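In: Here is a sequence together with a model predicted from it:
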Amino acid sequence: MIRLNSQADWIERARAVLPAAGFGNFDPAAIIARGQGARVWDQDGREYVDYLIGSGPMLLGHGDPEVMEAVLEQLPLGMTFFANNTKGIELAEAIVQAVPCCEQVRFVTSGGEADMYAIRLARAYTGKSRIVKFEGGYHGMSAEAQMSLAPARAVNFPTPVPDSAGIPQGVADQVLVAPFNDLEAVASLLAEHDDIAAIIAEPLQRIIAPRPGFLRGLRDLCDRHGVLLIFDEIVTGFRLAYGGAQEQFGVTPDIVTLGKVIGGGFPLAALGASARIMAHFDKGAVGAERWLMQLGTLSGNPVAAAAGLKTLEILRRPNQYARLRDLGERLMAMHERALTAQGIAHRLSGDATLFDVYFTEAACTDYRTARHAEPERAQVWNAVLRAEGVFKSPGKLYPSLALGEEELERTEAALHRAAVAVAAVKG
């Protein structure tokens, strides 16, 4: 049987063996063959400036030579042991030194797994059962997390809407939902319910920034009501700053989840907290009834840990975050110039290290206000950018430290062409 090798051929092969022809990522029609620095190439050889960067983890770009060397040094020593190893311990030390709330960490394999265990840890520590999350917030694929990320219908708060089939009503009963940036709504929930174990929040929810005082207000409310505050920093950790959103916004949660960057492009994530809270992973410390069991075949494996450890070492060097922010600010200015030149109503939302555009004049402060943006214009914008050689997700743009002047020039030209196309869309 002759097998052809074009992108279209591979898409057909994927349809036969993969549901929805993909791995669960946003665009199964993109078959990426390789990446280097700030660029990727698809199976047909088309080149793109990469602002998806693996959905965030490749902050240094693809194929960083120092990270590659660290991985190649580890490979002949062993890939995984299901046992403690020196690289994993060193990575844990680096995370504890960097992240304000962490005295100890527990490694897992994915960010969603970290969020699942963070919720379970909060319940174990407090003895309470309910969780508060924010509409539009993403915390992985556990049953509790799959509530009101993108609800199919508008409902009165705090009723959750399951985002997936297969979630029992009993799980939904343990989740309360509030609008992001609304301290009054959170205060009402905490006053009305005495069985809340934790509030879980993305400090930067997707690309929606917290209002001044919002995160500090959450911290104060949690302290007042004996509720734990979980920051999901899978995206923001080691991206907004070396100490993540906690450093950037000056607010310290009780529990943090980390992923993406800390694995250097390999599957690795973690959750961290004070030693007092993390003691629930130690049966000898808390007893069998309060012990939180956690096992993972590849958790803390030395290859991923070696990649993550070298990545963090590079990020600690002088001016890395200043440069990342400068790149992001330049990209944001390019967006402003292109869209303003065409008279297109828009809002740039997020942070210089992670942002995108909403096609609206209204402020986007939570999931529902962000939905007022014009989706037809967003679809045209993203489609033209892809055609012009800019690879990004439909709702985020991740700058990387691998970006150079040539990539920025190509991006600006693509932004102007995309803006012309968007301007032609009937409002």
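Out: It's in.
In: can we go C-alpha only for contacts and neighbour counts from here?
Out: Noted.
In: Strands of the stretch 201-350 of the chain, start to end?
Out: Per DSSP state E, counting those that start in this stretch, the stretch 201-350 of the chain carries strands over the ranges 228-233, 255-258, 269-273, 347-351.
In: Now tell me what touches the third one from outside.
Out: Judged by Cα atoms under 8 Å, 6 or more residues apart in numbering, the contacts made with strand 269-273 from elsewhere in the structure are 101-111, 113-115, 117-118, 234, 254-260, 262-263, 278.
In: re earlier: would you mind giving the strands of the stretch 201-350 of the chain as TSV with distance to Ala185 and mean neighbour count added?
Out: Formatted as TSV, the strands of the stretch 201-350 of the chain follow (distance: least, Cα to Cα, whole Å; neighbours: other Cα atoms under 10 Å):
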stretch	distance to Ala185	mean neighbour count
strand 228-233	16	28
strand 255-258	22	29
strand 269-273	26	28
strand 347-351	23	20
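In: another one to put next to it:
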Amino acid sequence: MSDTKENSEILYATTPSARLNKVIPGGAHTYSRGDDQYPSNAPQILERGKGSYVWTPEGQQFLDYGMALRAVSIGYAEPSINAAAIRGLEAGNSLTRASMIELEAAERLVSMIDSVDMVKFTKNGSTATSAAVKLARAYTGRTLIARCAQHPFFSYDDWFIGSTPITKGIPQETINQTKTFGYNDIDSLKTLIAEYPDKIACVILEPASMECPATIAPPMGNGKPRNFLQEVEDVCNTHGIVFILDETITGFRWDMKGAQHTYGVKPDLCTFGKAMANGFSVAAVAGRREIMELGSIDKPGKERLFLLSTTHGAEMSGLAAFLATMNFLEENKVIPHLWSYGEALSKAINQVSAAHGLSNHFSAAGPAANPYYATVKDDGTPWFELRTLFAQEMIKQGILMPWLAFSYRHGNDELERTRVALDHAMHICARAVNEGMDKYLAGPAIKPVFRKYN
């Protein structure tokens, strides 16, 4: 590097944000970590996390409700999980052939999830869902994908991004291959299938996101009530479509057997990630043997499907962390804690919002294990300025709350601290609603990730 280039970069990159954006497109490796997703007073960079807290390089502490984009469900730097990962490192981390830890992890997942006969590990949810789509296309000989319109993210690959407003760089033929249907709207899926008969390879959706599957009463009241996911499963079976459940978020948060167990369905394929290894990079595509074994090599003469081939997919540190995470979840009843904490947090948000006269504009809802907060205008459309102001005021109270993600290490003390901060933030928000946002909002409003232009 020349002195001129070095000096100019030093002059330009004077803040963490500037330095990040100088060398990383978007300033982070996930767009939801970008500057446009936070108020102007948010910490630009973090140094470490422990339990339910994170710290900046300057030592400023924040109670965290981002929890590594929901990847950490126990707590940052949990000693037993870290110790397991270190044992994986000390065993060599990545070997020339499959490892014992790799086998143990695969057998553990297969034994836990009722719909799973085989599993392939990888490093992120995007790779796992794309592998599931590829399997579905190979199994059915069909091309089209039906994905749920309300679920925010499935993959960084073109098959999904092409169905969002951000289509730059994606061929039109790829865009045309992904169709959408509505969650809790079985007729929209049936209509889509009728429009493209024998053309749809798979239906992919999350078991639940902002909504849970609606109960659908059976005809004439006979039998047990059924839910939307069960209807989707039946429709897929009827039309020879592969039923894929993306449990990247719900897996090991709803139930140890996944949300598929909670809602009584058995997908053909399912994907996992996020809370799978308490922040370590582990994800998986899994499912029925008949479909998964398309990627096998022990069937002489059978046409090959190149499924997943990742050098680091079976990294022992991550898979050891997965095994330790499963043990911790079971031994400490983590999942019931997540449900109870989420219920209490949502209740607190709605109580404080109502106390400040904001119920029509600010509310918490959704499944208690993974709730959300919404800020809306009088007409029900998103109010990004109000959301930004709320996040700004929570940061002033030492709480980072870009969304509602929490862990086993969020306890009564953290909940009480949050209640106090909520009261302060809602007070300012109520004043801004009555007097104008510009008077209180310090910087630009948060923007949606999926937008056509920066």
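Out: Arrived safely. Since the model is a prediction, treat every value here as computed from it, not as a measurement.
In: Nearest approach to Ala285 of structure 1 belongs to which of the strands of the stretch 201-350 of structure 1?
Out: Closest of the strands of the stretch 201-350 of structure 1 to Ala285 of structure 1 is strand 269-273, at 15.7 Å (criterion: Cα to Cα).
In: Now do that closest one against strand 228-233, angle only.
Out: 150 degrees (axes from the mean of the first three to the mean of the last three Cα atoms, to 10 degrees).
In: So which bit of structure 2 is strand 269-273 of structure 1 matched to?
Out: Residue correspondence for strand 269-273 of structure 1 in structure 2, counting by TM-score structural alignment: residues 283-287.
In: Also stretch 54-70 of structure 1?
Out: With TM-score structural alignment as the criterion, stretch 54-70 of structure 1 aligns to 68-84.
In: Likewise for stretch 380-391 of structure 1?
Out: Going by TM-score structural alignment: stretch 380-391 of structure 1 matches residues 389-400.
In: Over to stretch 84-94 of structure 1?
Out: The alignment of stretch 84-94 of structure 1 onto structure 2 (TM-score structural alignment) spans residues 98-108.
In: Which stretches in the stretch 101-250 of structure 1 count as helices?
Out: Secondary structure of the stretch 101-250 of structure 1, counting by DSSP state H, counting those that start in this stretch: helices at 111-126, 169-172, 183-192, 214-225, 244-249.
In: Would you map the helices across the stretch 301-427 of structure 1?
Out: Secondary structure of the stretch 301-427 of structure 1 (DSSP H, counting those that start in this stretch): helices located at 302-315, 320-341, 367-370, 375-387, 405-423.
In: Tell me which of those helices sits most buried.
Out: Ranked by mean neighbour count, the helices of the stretch 301-427 of structure 1 are led by helix 302-315 with a mean of 24 (mean count of other Cα atoms under 10 Å).
In: picking that back up, now the helices of the stretch 101-250 of structure 1 as a markdown table including distance to Ser299 of structure 1?
Out: Listed next are the helices of the stretch 101-250 of structure 1 as a markdown table, based on distance: least, Cα to Cα, whole Å:
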| stretch | distance to Ser299 of structure 1 |
| --- | --- |
| helix 111-126 | 11 |
| helix 169-172 | 27 |
| helix 183-192 | 34 |
| helix 214-225 | 30 |
| helix 244-249 | 22 |
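In: out of the ones you listed, deepest packed?
Out: The highest average neighbour count among those, using mean count of other Cα under 10 Å, belongs to helix 111-126 at a mean of 23.
In: and the gap between Val49 of structure 1 and Leu59 of structure 1?
Out: For Val49 of structure 1, the distance to Leu59 of structure 1 equals 14 Å [Cα to Cα, to the nearest Å].
In: So those two - more neighbours on which side?
Out: Leu59 (29 against 24; other Cα atoms under 10 Å).
In: Could you find the counterpart of Glu414 of structure 2 in structure 1?
Out: Checking TM-score structural alignment: Glu414 of structure 2 goes with Glu407.
In: swap in Ala136 of structure 2?
Out: Using TM-score structural alignment, the partner of Ala136 of structure 2 in structure 1 is Ala122.
In: Go ahead and confirm its match touches Ala198.
Out: Yes. Shown here, Ala122 of structure 1 and Ala198 form a contact pair, counting by Cα atoms under 8 Å, at 6.1 Å.
In: So for those two, which residues contact both of them?
Out: Counting by Cα under 8 Å, 6+ apart, the shared contacts of Ala122 of structure 1 and Ala198 are Leu228.
In: OK, contacts around Ala23 of structure 1?
Out: Rather than Ala, residue 23 of structure 1 is Phe. Phe23 of structure 1 makes contact with no residue, according to Cα under 8 Å, 6+ apart.
In: Show me what it lines up with in structure 2.
Out: Alignment note: Phe23 of structure 1 maps to His29 in structure 2; criterion TM-score structural alignment.
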